[in-house]
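# sequence unknown, structure follows:
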């Protein structure tokens, strides 16, 4: 018997989901909407329909690409092209970066001078711009046409659509969804319910105990009166003037103008219907012309043909914004069968629907969705205050130029390690990640730059972009780690305690490597999905027969663990991150510094690599793991948070005679790149197999079974492989996502990069054709420059792995 599916919402997402799910063979599908079909009154009904495919996220670009492809097939797409113009040098440089993203993701694009821009869009004043970025395959989605066309295809396969059928309650029983109840008292039984209700989705989620982190926000849109210059019916490209938070599209002889420059205005869902009572639909608020005045003045300057034109109409349309700008997709962990597909704009709608349909029907989407996953946020990020503040910031930053190392400015200080006050006293500059304050470098180490420069260490001068959120102190910190000893705050590393009589069997089934070794063993292993893609990488320490400590990557790992727990209560998983802390002590003098504090033998023979030891440093109970993400002698040293400050002081005092320093994240990243260590989510994702990502050594194929094993056994050799490349110019730096060219053809893209103080060059990872051999020359486009580099055998530094086994 086929699963019964109910989709809440018949907008662009709900109709696409019905089409994609029925295409995969599930045809018992009911789609309900509180409004008429198909102009339902939600965001789809007034969406301007601009589809720009270029995005810094490969996933979002892929979702947009499929949307263009599908809507073109449905004759619901007008490929007028997209044009983004720069009026400042900073924006012009950023358009080069966007051009690089497009080449990395395979999107046709080109950079134009002002006259070429004006030729494409004759209303432009070329004297007002420095240049433009043109994407000819972008265009206008005919959202209502696409919604109805997808619905008609689903109906032809057996789906039904119900207008004026508002779902007011989601029904449940025995831990799973059982159906929905509508405003008129009807009940629709269901095995799967998908909430695609747009900005109403958060309210429906709240009713079943699910936080859907989105904020409905008002956004200004206006249309001009007739523009004589458009009397000939010219088809102009979509236009973005992001320096002024503006975009434009034509409607025959009129121009539509969208504006993000006004203050963010969250919508109060409690008063929405009365606030929109005078408008044509509940997703449209009355226009606020006084807020639009700066947009209109700037539009007349950029497009002089508007000088004598009046605005004919306008409204403040409601869209969903999220804390990080990505959609909210996934299944409710505590109510099986209830899915959400929210905060999805028309641009990505068909792509999202295909991926979510695959996820529901087959168990695993073909595309990596970790950036969009419902459970990607930390606990504190589920608070109403956090969601509101960060979503408002996302609105403000829609068209801002965001540096890859630029972190949110507020709220900050939500998660700090016990070492925080010590770090501030040493002049730490903090990045933020997972809501943790993470030192990037320390001003206290500034004196080392002169000392090391005198010894011949190079400190190259960076350009303005790569020099942002950066300090050359980080080079000194990395070099000092290789020659002396350094302390790194590893507290933000997510940690789980997995315990119980079934813990070993549970972890064996969940991960790729053999984690069933004797107590005291530490194992690097992977979590795979059912397609054999890498969901995460883990460090598993067996502390006793029934107790494991797992180093993970974040909330998505906890979600995966929780969903796979056996039902017999034999396994308990606990997130212990906040109650514990960790210092990494690494460098050739690490043993000299730490051994006097410990009664146990910390020699290589007494405490070998990839081993764990529960012991004491001074009077402090600790768990020490002989692992090193920086590829140096040393340990990760864990204790409970109550002992954190004392542990820091003990080690700091013991290290004084060895000139210990504390080092930050930039040095840490540099050192791990030297050693060929991958970063999940950046270098490898669920779209990559272990072999392709260079972590096949973490797969024990002799194990009887583990999730993803069958897929690996039938996998074809990878066409692309993650490789290390070393830039030729010692002053050249890249930051990630830049296109890599071989013999004039784009062959791949950079994932992450960092300057190596050991070899005096920037090292980067790149996905490249598997056939490319070490020594091959490649070119990397970085902003307005092109750098040459060489593919390098791994690891670049210490290939004999002797440093960590001293």
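Nice, I can see it. Note that the structure is a prediction, hence the values are computed from the model and not measured.

# Please make it C-alpha for all contacts and neighbour counts, starting now.
OK.

# List the residues that contact the closest residue to residue 614 other than its chain neighbours.
Spatially, and ignoring its direct neighbours in sequence, residue 614 is nearest to residue 623 (4.4 Å; C-alpha to C-alpha, 6 or more residues apart in numbering). Contact analysis of residue 623 by C-alpha atoms under 8 Å, 6 or more residues apart in numbering lists 612, 613, 614, 615, 637, 638, 639.

# So residue 623 belongs to a strand, correct?
Yes. Under DSSP: H, G, I helix; E, B strand; the rest coil, residue 623 falls within a strand.

# distance of it from residue 453?
Going from residue 623 to residue 453 by C-alpha to C-alpha, to the nearest Å gives 37 Å.

# now do residue 551
From residue 551 across to residue 453, the span is 37 Å (C-alpha to C-alpha).

# Show me what stretch 679-698 is in contact with.
366-368, 370, 512-513, 524-526, 528-529, 532-537, 553, 678, 699, 712, 718, 720-722, 751-752, 765.

# Please read the previous query as pertaining to stretch 287-304.
Outside stretch 287-304, the residues that touch it by C-alpha under 8 Å, 6+ apart are 123-125, 128, 220, 244, 246, 259, 261-262, 306-307, 314-316.

# Which among those residues count as buried?
123-125, 220, 244, 246, 259, 261-262, 306, 314-316 (16 or more other C-alpha atoms under 10 Å).

# Can you flag which of those residues belong to strands?
Members of the buried ones among the contacts of stretch 287-304 lying in strands (criterion: DSSP state E): 220, 246, 259, 314, 315, 316.

# Disregarding residues adjacent in the polypeptide, which is nearest to the fifth one?
By that I understand residue 315. residue 287 (4.1 Å).

# got the contact list for the spatially most central residue of the chain?
The centre of the chain sits closest to residue 371, judged by C-alpha atoms, centre = their mean, with a distance of 3.7 Å. Counting by C-alpha under 8 Å, 6+ apart, residue 371 touches residue 326.

# Remind me which helix or strand it belongs to.
Using DSSP states H and E, residue 371 sits within no helix or strand.

# so how many other residues sit close to residue 387?
Neighbourhood size, residue 387 [other C-alpha atoms under 10 Å]: 22.

# and if you look at residue 187?
Residue 187: 16 surrounding residues under other C-alpha under 10 Å.

# residues touching it, list them.
By C-alpha under 8 Å, 6+ apart, residue 187 lies in contact with 179, 180, 181.

# Comparison target, given below:
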């Protein structure tokens, strides 16, 4: 087969999609609909059911998720499949969904899920046990407390949806080739050039791995890490039920979740299909799954279907019969253990690899999200970015320490076990911990730190050593949910920071070193603010994409003419900068080799100044300045920054000197009453000042003006995204990131709740925390532009909590506490 060099600038690029399951078929349809018609879809198995997870998927589509991105993916899947037919049969059956509660804890969770649904635009309501019985007459009403009914959810006929999209893509020029096993990925100059199969080689400008649980196999061929773990999941069908006899429709009742026992149910005409997550995790080695064998085609089992294990099923069967008494008169007719994919955080893995340009991943995707994922990836490939925020799914999001096979296996298995669990937004996964610790970890343990986890890092949220400081604080009682992973000690630590001085471990915050002759020009071009300042300057600035969306926010310290330290967010920031860096710029992630202590509070200068010969006065060391100095025996880079709204510094040193730095500061601060403070207090303090958190308060769906960050934009300079911003008037915005103060001093919300304006859901909360200085809970929310003083309601666990639009910053608007 003839081959030509890769050319990603072709008007009609050559695309090879590996995998003809629901994701591959959906992607071919989405790409060809956007004019990329030179698309070849390869699969090792026979079409239309090549044997992957799609071939056995039960097709449940519950749209509501704590993740706005996953919910939007699912909404598009419902919308698209609802418009498709194959052989006159609809590809989606909107029977609705019903999630049951048999415990008070689950019922409270269903109210929270109803809040997510309202926030993300999904119809749903919490209903009583009687209504659950009407919707599903076979249930034993006496064991049910209530349910969450979503009328637009339903059943996706995955293989029919594959066929319908395949036919549309073929009509536009795509081709689908089955019985082609991929044996290699060719590359040249860091770009993919072809896919090699046992039946020929296919030149390509872009290759998309949509291979499902075979993703790691394809990734290894390309030299690209694919962090997913396949696991087997039990699914069974009953014998015919008398109660369902005479039915002709495949299903007429809502798909049913019995999450308290890790079970779900759907009708198969006169039978019930049952899926269980209650059994032990059953990991599958993707490299051991047999490939399609033409010689054994008639006798070969579906590769994604493993033998049913009755011993794992037995406890679940008893629970099924308890909920649905009609099952006591029947038995399981057929069952299998179906293989599908889990990642360490339960999210898909999407995007283009920087290690091999033109090689894309669309992996760990369930039928529920398939069409939405395909649309996002197609937009990404054709337009340069998806139309919605996908940072939670970005293939770069995992740290190096989170990519070991052992970590992926352990976390993937835990995701399986917890798929239906009630998970608090702050709840960390239990294993493997500790994985990453700062140099101060031993001292933190001695102080009784309560650790949560993020990015593999152990992060203190409060310290039991400060418990006595909380005595006598007049704090409102919290509900059981908001009291999880919280302590009144956080209020004491916030107060100590406002009144005295505290040490904060800021080590997990990402640090990049950017050096080289072209470093200044490069960073100034990539970001929105003016970086052409003398060494010693620190600048808050933004990374935008070409549409003006906020990819990240950064603090950039110019430490020398051609050396910068950049405070960044996720690994995606490093990836983005490396993709654009010219040859005369070097970028290194120095996070793991360094550490940072934030010293903040009115007495911060009293603590730090005696340790150094340099002048730390406001006149000599102003706000947003940096200086290399020594604190005692420790060389540090000191930056006059504060994300808690108080006087202080971020103090950086190498990891080997971190413990000495902590001990030096601690000893020097004893006479001042210094404490260690955690992230719970930090979050409260930063929200009182209105400081944004990227990925929570704003993403690339938002521009700087909407997010209240227009001060970090210099429109008179050239930067990525400037042209897009020129068409937007900063003072004429349809929506804004809006500060809210809850009216009731005892009320608390946590984030992602719907905000009602005049009784109508009009936006959602991003960040929220009790403001201990203000005596009110602070919430930020994306809302239509509203005047200060406007009354709104936040729906929290089924209750409508009054709140008021406030002016920001809520605390110290004249910045007198920081600039002193």
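Thanks, I have it. Keep in mind that this is a model prediction, so the values were computed, not measured.

# before we move on, back to that, looking at residue 551 and residue 453 of structure 1 now, which is surrounded by more residues?
Using other C-alpha under 10 Å as the criterion, residue 551 of structure 1 and residue 453 rank with residue 551 on top: 19 against 12.

# does the counterpart of the more buried one in structure 2 sit in a helix, a strand or a coil?
Using TM-score structural alignment, the equivalent of residue 551 of structure 1 in structure 2 is residue 567. Using three-state DSSP, the structure places residue 567 of structure 2 in strand.

# For residue 212 of structure 1, which non-adjacent residue is closest in space?
Excluding its sequence neighbours, the residue lying closest to residue 212 of structure 1 (C-alpha to C-alpha, 6+ apart) is residue 202, at 5.0 Å.

# And the strands in the stretch 151-300 of structure 2, which stretches?
154-156, 175-177, 182-188, 191-197, 200-203, 206-209, 229-238, 255-258, 263-268, 271-276, 282-283 (DSSP state E, counting those that start in this stretch).

# List just the one of those that sits closest to residue 81 of structure 2.
strand 154-156 (7.1 Å; C-alpha to C-alpha).

# Show me what counts as buried in that closest one.
The neighbour-count check on strand 154-156 of structure 2 (16+ other C-alpha under 10 Å) flags 154, 155, 156 as buried.

# wouldn't the last one be in contact with residue 95 here?
No. Counting by C-alpha atoms under 8 Å, no contact exists between residue 156 of structure 2 and residue 95, whose distance comes to 10.3 Å.

# Disregarding residues adjacent in the polypeptide, which is nearest to the counterpart of residue 399 of structure 1 in structure 2?
In structure 2, residue 399 of structure 1 lines up with residue 420, judged by TM-score structural alignment. Spatial nearest neighbour of residue 420 of structure 2, chain neighbours left out: residue 259 (5.4 Å); criterion: C-alpha to C-alpha, 6+ apart.

# For the stretch 1-150 of structure 1, which segments are assigned as strands?
5-8, 29-32, 50-51, 77-78, 82-86, 110-112, 131-135, 139-141.

# that older thread, ok, of the contacts of stretch 679-698 of structure 1, which come out buried?
Among the contacts of stretch 679-698 of structure 1, those classed as buried by 16+ other C-alpha under 10 Å are 366-368, 370, 512-513, 524-526, 528-529, 532-537, 553, 678, 699, 712, 720-722, 751-752, 765.

# Narrow those residues to those in helices?
Counting by DSSP state H, the part of these found in helices is residue 712.

# tell me the SS of residue 467 of structure 1?
Taken by three-state DSSP, the conformation at residue 467 of structure 1 corresponds to coil.

# and for stretch 317-326 of structure 1, what span of structure 2 is it aligned with?
Per TM-score structural alignment, the counterpart of stretch 317-326 of structure 1 in structure 2 is residues 338-347.

# Let me see the ranges of the helices in the stretch 301-450 of structure 1.
All helices of the stretch 301-450 of structure 1, identified by DSSP state H, counting those that start in this stretch, fall at 349-362, 384-396, 420-425, 446-454.

# Tell me the residues of structure 2 aligned with whichever helix or strand comes after the last one.
Along the chain past helix 446-454 of structure 1, the next helix or strand (assigned with DSSP H and E) turns out to be helix 473-483. Aligned by TM-score structural alignment, helix 473-483 of structure 1 corresponds to residues 489-499 of structure 2.

# Mean distance of that stretch to its aligned residues in structure 1, please.
Its matched residues in structure 1 lie on average 0.4 Å from stretch 489-499 of structure 2 after superposition (mean C-alpha distance after the TM-score superposition for structure 1).

# So for that stretch, what gets flagged as buried?
For stretch 489-499 of structure 2, by 16+ other C-alpha under 10 Å, it's 489, 490, 491, 492, 493, 494, 495, 496, 497, 498.

# Skipping adjacent residues, who's closest to the last one in space?
Computed as C-alpha to C-alpha, 6+ apart, the closest residue to residue 498 of structure 2 that is not its neighbour in sequence is residue 601, at 5.6 Å.

# so what corresponds to the one you found in structure 1?
Counting by TM-score structural alignment, residue 601 of structure 2 lines up with residue 587 in structure 1.

# Could you tell me how many residues sit around the closest residue to residue 406 of structure 1 other than its chain neighbours?
Distances taken as C-alpha to C-alpha, 6+ apart put residue 469 closest to residue 406 of structure 1, at 6.9 Å, once the chain neighbours are dropped. By other C-alpha under 10 Å, 16 other residues sit near residue 469 of structure 1.

# before we move on, what about residue 760 of structure 2?
Residue 760 of structure 2: 12 surrounding residues under other C-alpha under 10 Å.

# Looking for the alignment partner of it in structure 1.
Aligned by TM-score structural alignment, residue 760 of structure 2 pairs with residue 745 of structure 1.

# Would you mind measuring from that match to residue 781 of structure 1?
Residue 745 of structure 1 sits 12 Å away from residue 781 of structure 1 when distances are taken as C-alpha to C-alpha.

# try residue 1 of structure 1
For residue 1 of structure 1, the distance to residue 781 of structure 1 - C-alpha to C-alpha - is 54 Å.

# mind checking the end-to-end distance for stretch 735-748 of structure 2?
24 Å.

# swap that for stretch 393-408 of structure 1, please
The first-to-last residue distance of stretch 393-408 of structure 1 comes to 9 Å (C-alpha to C-alpha).
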